[in-house]
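In: Next input, structure requested:
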Amino acid sequence: MQEANAGVGEMRPPPVPVKRKAPAPKDEPTPKRLQLGDDLPDEVSREDIQHMLDKADELHVETLNETALKRMHLQFERKVKVNRELRIKHADDPDKFLKSEVDLDEEIKKFTLVATNPELYPALIKLETLPLMVGMLNHVNTDIAVDVFEVLSELTDPDAIADVEEPEVFLKALFEAQLCQMTVDVLMRIDETASDEDFKAVTNGLSMIENLADSMPQDTCKQFLEIPNFLPWLIKRVRAQGAMDYNKVYASEILGIVLQNSEPARESMVKLEGVDKLLRGIAAYRKRDPADSEESEYVQNMFDCLCSLMLLKANQLAFGRLQGLELMIRMMKEHSLGDRLGLLVSDHFSQIGGQTESAPNLAWLVRGQKALNSKPPTPESEAPKLEEERVFASNLALKLADHALRHCPENCQVFVEKLGLKVLFAIFMKRGAKTKKESEAKELEEHVTSIVQSLCRYCTGTPVARVLNKFVESQFEKLERLLEMHEEYNRSVKAADEARDQGLAQKIDREPLGLS
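Out: Below is the predicted model:
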C-alpha cells in the first residue's frame, strides 16, 4: 500500500473533476429525457393508484445498521484500492481511472448517513474506517478532499456528537488518524482561486475544525498547533489581499478560537509578529466602515484575535511599542465600526499593564487622523443616519475602553494624555443619544461608569487632576449626572434585593437610567 501511495505521489496526474460523468459512447443511443406527461395515461383509476402503492410497499429499503455499515466499509476499502491501482497503471490517461474516481466519491458521500445514527460511531472506530477516510484527504483530486471534509464535518457536528455515547473517544480516534496534519497539508496545497471546488474544500475544512474546537477546544487547539504551518496559514489567509470572501471571514473566526483557547498559540504569535500583522489588518477601518455584515464579522473577529493576544505579556509590550493603544484611541474618535471595536483591544492591553513606548513601526497607522476630524458639517437630511451610526459606534467603543482601562495605571495615564476624556465625557452626558434604545442606553452607562472609576483609581498627578476637573467644569453638570446615575442604580439594587427576599425568579428590568 505504501508503494502504491509513493507511485501516485511521484506521477501526480492532473486532478479530474469527480462530478463530471464520462461521456456516453457514440455507438450507444442517447437516453430520451422524460418530459412531463410522457407515457402517462389520461385518467388514473383507483385500482391503478392502489397497485402503485402496493408496489412501493414491496420496495426494500435497507436500514443502516452495523452490518450495513460494515458492508459500506468493505465497498469503500475496495474502491480506494481500485482507484489507486488504476491511477498508477494509467497515470497518463485519466479517462481510464475516471469511473473509479466517481465511484469512490459516491462511496465517500454515503458515510454522511452515519451522522444521523450516533449509535454507529463506535463501529466506525472498530472497522478502522476513520484512518481510511482521513487518508483520502491526501488524494490528488481536490474533489475527493471536498467530500471527505464534508463527511467529517457532518460526523463532527455538535448536534450529532451530542448524541454519541463517548464522543471524546471518537474525536481522539480522528486525531490519532493524523487528521490535523492531513488537514493542514490540504489547506497548504489548495489554491482557492483555481476553482469553486478548491474554495469549497477550504470552507469544509474550516467547518470541520470549528466543530472539533466546539466539542474539544483544548485538545483541538493543541493538536493543530503541533503542525508548524497551521498558524502561519491562518495569518496569511486573514491578511489576504483582495475582496472580502467567506473563507477569509471563516479563517479569522478560527484564528480567534485558537488564540482564545490556547496560551501556546499566543506565545507562538510573538515570533510570528502576530500583533503587527493583525494591527495592519484592521488599520484600513480607521477611515471607513465595513461594507456589509460579512465584513463586519471579519473586523470583529480580528479585534477578538488581538484581544486574546493581549493576555500575554510579550504581546502586550509589542502592542505598546507599535503604538497600538494610540491607534485605538484615534479610531474611537471616528465613531466607525473600527473605532467601536478598537478599545476592546485596549482592555486586554491594560489588564497586564502594557507599556506605551513610542516606535515608528506603525506610525503610518495614525497619520492623517487630524484631517478626518475636520470633516465638513453634515447636511440635515443625513443627520438621523449619522446619529444612529454614532450610537452604535459609541456603545462598542465604550465596551472596549472599559476593558482597556481596568487594573492598568499605564493605560489610564495614556488615555488621559491622548485626549480620551473629551470623547468619554461627551458620551457620559448622553449627548447625541436621542435615538438610543433603552437597552443600549443601560449598557452604555455601565461602561461609562466603569471607565470613570478606572481613571479615578489608577491615574495620578496631572492626569487624575484633569479627570476630576471634568466634574467641576460647566457648573458641575457631570457631577449632577453622576449623582443621578447613582440614584438610579441604587433604586435598581433595592428592587432586586426585594425581589430576591420575596423569592421571585423573574428577571428584574431596571427603569431607564438618567435623564431623558
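In: going forward, measure contacts between C-alpha atoms and count neighbours the same way
Out: Fine.
In: How far does the longest helix seen in the chain sit from its chain's centre?
Out: Determined from DSSP state H, the single longest helix within the chain is helix 473-501. Remark: helix 473-501 is offset 39 Å from the chain centroid, using CA atoms, centre = their mean, to the nearest Å.
In: and for comparison, fold this next one:
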Amino acid sequence: MVIETLYDLIDQEEEEHEEIVKELYQKYMEQDVLSVAVGTLKRMDETKNEELEAAFKCIGLVESIIDGSDDQDIISKVANSGSFLLWLLERVRRRTINMVKVYAAEMLSILLQNEENQKIVGEKKGVDILLKQLAYFKKRNPKGQEEIELMENLFNSLCLVVQYVPNRKKFLEDEGLHLMNLMIREKKMSRNSALKVINHVVSGYEGRDNSIKYIEILGLKTLFPLFMKTPKRNKKTGHTENDHEEAIISIIGNLMRNLSGSLKRRLVDKFVELDHAKSERLLELHFKYAEKMEDAEEEVEQQAAMLAQEGVEMDEDMAYALRLEKGLFTLQQIDYIIVELYGSGIESLRERIISHLSMRKSSLKQIREVVKDYADNLGDGENEEAIEQERNRLLELAMGLM
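Out: A predicted model of the protein is given here:
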C-alpha cells in the first residue's frame, strides 16, 4: 500500500537524510497527500488486522508531516486537509478501543493546540463527545497502559477545547462539571485530570458561570477533603502530590476571584468551620511552598552561573519563569487566598492568620510582598482593562495587610 510505503520511508530516512525528508514533506503538502491519507482512513475496516495496522500508519504519516514541517500554520492545514480533524473526532467517538483510537485521541490533543481547531470541534459537538467518552472512566480505572494513554489524551483534548471561551458554555450546558465532580468523588485514576479540567473552566473572568455552577452542585464538599489531605502520587498516571495541591489551590483561587455575595461567603466560611481547620491547612501550605522557593533561589543562581559560563546572561523573565516552574505560582495563589480571607471582615480569621504566622516567626509582610509581585507580573491579554482592574484589586488587598 502507498501509505505504508511512505510511512516506512519516513521512518527509515528521517535521521539519515533530514534535508531530503523536509523536501519530501513539502511535496506531500503540494500533492495533498493528507487528503489521500484521510480518504484511506475512512475506508479502513479495523476488524481486520492488516487494515488496523494500515490505519495506524496513516495517522503516523500525518504526525510525521506535522513534526517535519517548518510551516508555522501546519497544524491548521493538517486539520482541514481532507477533514482530518473531524475524522479524528468521529473515530474517538466510536466505542471500540484499540491502538487506532488511542492514536486518534493523541493526534486530536495535538491539533487542538490551535484556536481555530478548538472552535471547529466545539461547533461539531466535540465537548459533548469528549465528555461521553470520559464518562467510561467515571467508575472504573483504565485497563492497562493503552487505556491510561487514551484517558489522559481525552482529558488533554477537553482542557484544550475549553480554552476557547464559547466552549465553556457548552461544557456547562453538557453538565461537564457534574461529571468531573462525580469522577473526583469516585476516587478513581481519573481524579487528578478531572481537577485539571475544573481548573480550566473556572479560570479567568470567563470562568464565572462555571464557578457559580460549581458552588451550586456542592463542589466544595468534594474539593475540600482533597485540600485537607492530599492524595498520594499515582505511579500509573504519573500524577504527583504537588500536581494535586497545585490544581486544588488554583481552583480555590479562581473561585475566590469569580464569586461574589453569598456564594463567595460560602467559600470563605469553609475556612472558618471546624475551628478554622482549613485556614490552618492553608498556612501550612504557605510555609511548604515558601520553603520550596528558598530552594528554588539556589537553583536560579546555579542556572545563572551555568549560563554565564556560556556567555549568556539570565534576564529577569527567565529567572521568573524558572521560579514559576519551581512552585512560585502555587505560592502566589495560596497567599492571594490568605489576603482574601484576611480582608473578608471576619475577625476570627484575621486572628488565626496572625497567630499562625507568629508561631512560625513569620509575618504578613512576606505574604504582602508575594501578592504584590504577583500583581506586578500579571500577563498581558486581550482585555487589558480587566487585567489592570485585577492588578489594582490585588494591590489593594495586599496593602490591606498593613
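In: about what we covered before: how far apart are the longest helix of the first structure and its match in the second structure?
Out: Its aligned residues in the second structure lie a mean 2.8 Å from helix 473-501 of the first structure after superposition (mean CA distance after the TM-score superposition for the first structure).
In: Go through that helix and flag the buried ones.
Out: By 16 or more other CA atoms under 10 Å, the buried positions in helix 473-501 of the first structure come out as 478-479, 481-482, 485, 488-489, 492, 496.
In: Show me what D347 of the first structure lines up with in the second structure.
Out: Using TM-score structural alignment to pair residues, one finds that D347 of the first structure aligns to N199 in the second structure.
In: same question but for H486 of the first structure, I mixed them up
Out: Looks like H486 of the first structure aligns to H286 there (TM-score structural alignment).
In: so what's that match up against?
Out: 331, 334-335 (CA atoms under 8 Å, 6 or more residues apart in numbering).
In: tell me, stretch 412-420 of the first structure lands on which residues of the second structure?
Out: Under TM-score structural alignment, the match for stretch 412-420 of the first structure is residues 211-219.
In: The matching stretch: which residues count as buried?
Out: For stretch 211-219 of the second structure, by 16+ other CA under 10 Å, it's 211-215, 219.
In: tell me the SS of D45 of the second structure?
Out: What DSSP: H, G, I helix; E, B strand; the rest coil gives for D45 of the second structure is coil.
In: just the buried members of the contacts of H286 of the second structure?
Out: With neighbours counted by 16+ other CA under 10 Å, the contacts of H286 of the second structure contain buried members at 331, 334-335.
In: So which of those are in helices?
Out: Those of those mapping onto helices are 331, 334-335, per DSSP H.
In: distance between the helix or strand containing E77 of the first structure and the chain's centre?
Out: Assigned by DSSP states H and E, E77 of the first structure falls within helix 66-89. Helix 66-89 of the first structure sits 36 Å away from the centroid of its parent chain (CA atoms, centre = their mean).
In: Tell me which other helices or strands that helix touches.
Out: helix 2-11, helix 95-109 (3 or more CA pairs under 8 Å, 6 or more residues apart in numbering; DSSP states H and E).
In: Kindly reformat these as CSV and extend each row with distance to E267 of the first structure.
Out: Shown next, in CSV, are those (distance: least, CA to CA, whole Å):
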stretch, distance to E267 of the first structure
helix 2-11, 35
helix 95-109, 39
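In: and I337 of the second structure, what is it in contact with?
Out: Going by CA under 8 Å, 6+ apart, the list of residues near I337 of the second structure reads 252-253, 256.
In: Same question for I367 of the second structure.
Out: For I367 of the second structure, the contacting residues are 335, 339, 398, by CA under 8 Å, 6+ apart.
In: still on that earlier bit, state the span of the second structure onto which the helix holding E77 of the first structure is aligned.
Out: Under TM-score structural alignment, there's no match for helix 66-89 of the first structure.
In: Flag every buried residue along that helix.
Out: 66, 69-70, 72-73, 75-77, 79-88.
In: Spatially nearest residue to L396 of the first structure (excluding sequence neighbours)?
Out: Excluding its sequence neighbours, the residue lying closest to L396 of the first structure (CA to CA, 6 or more residues apart in numbering) is R340, at 4.4 Å.
In: Next, that neighbour: secondary structure please.
Out: What three-state DSSP gives for R340 of the first structure is helix.
In: ok, now the one 10 residues further on?
Out: Each residue gets one of three states, and S350 of the first structure gets helix by three-state DSSP.
In: wouldn't it be in contact with C408 here?
Out: Yes. The criterion here is CA atoms under 8 Å, and S350 of the first structure meets it with C408 at 4.7 Å.
In: What are the buried residues along stretch 110-123 of the second structure?
Out: 110-114, 117-122.
In: mind checking what L130 of the second structure lines up with in the first structure?
Out: Checking TM-score structural alignment: L130 of the second structure goes with L278.
In: my guess is its match contacts M302, does it?
Out: Yes. L278 of the first structure lies in contact with M302 (CA under 8 Å); the separation is 6.8 Å.
In: When these two are compared, which one has more neighbours?
Out: M302 (24 against 17; other CA atoms under 10 Å).
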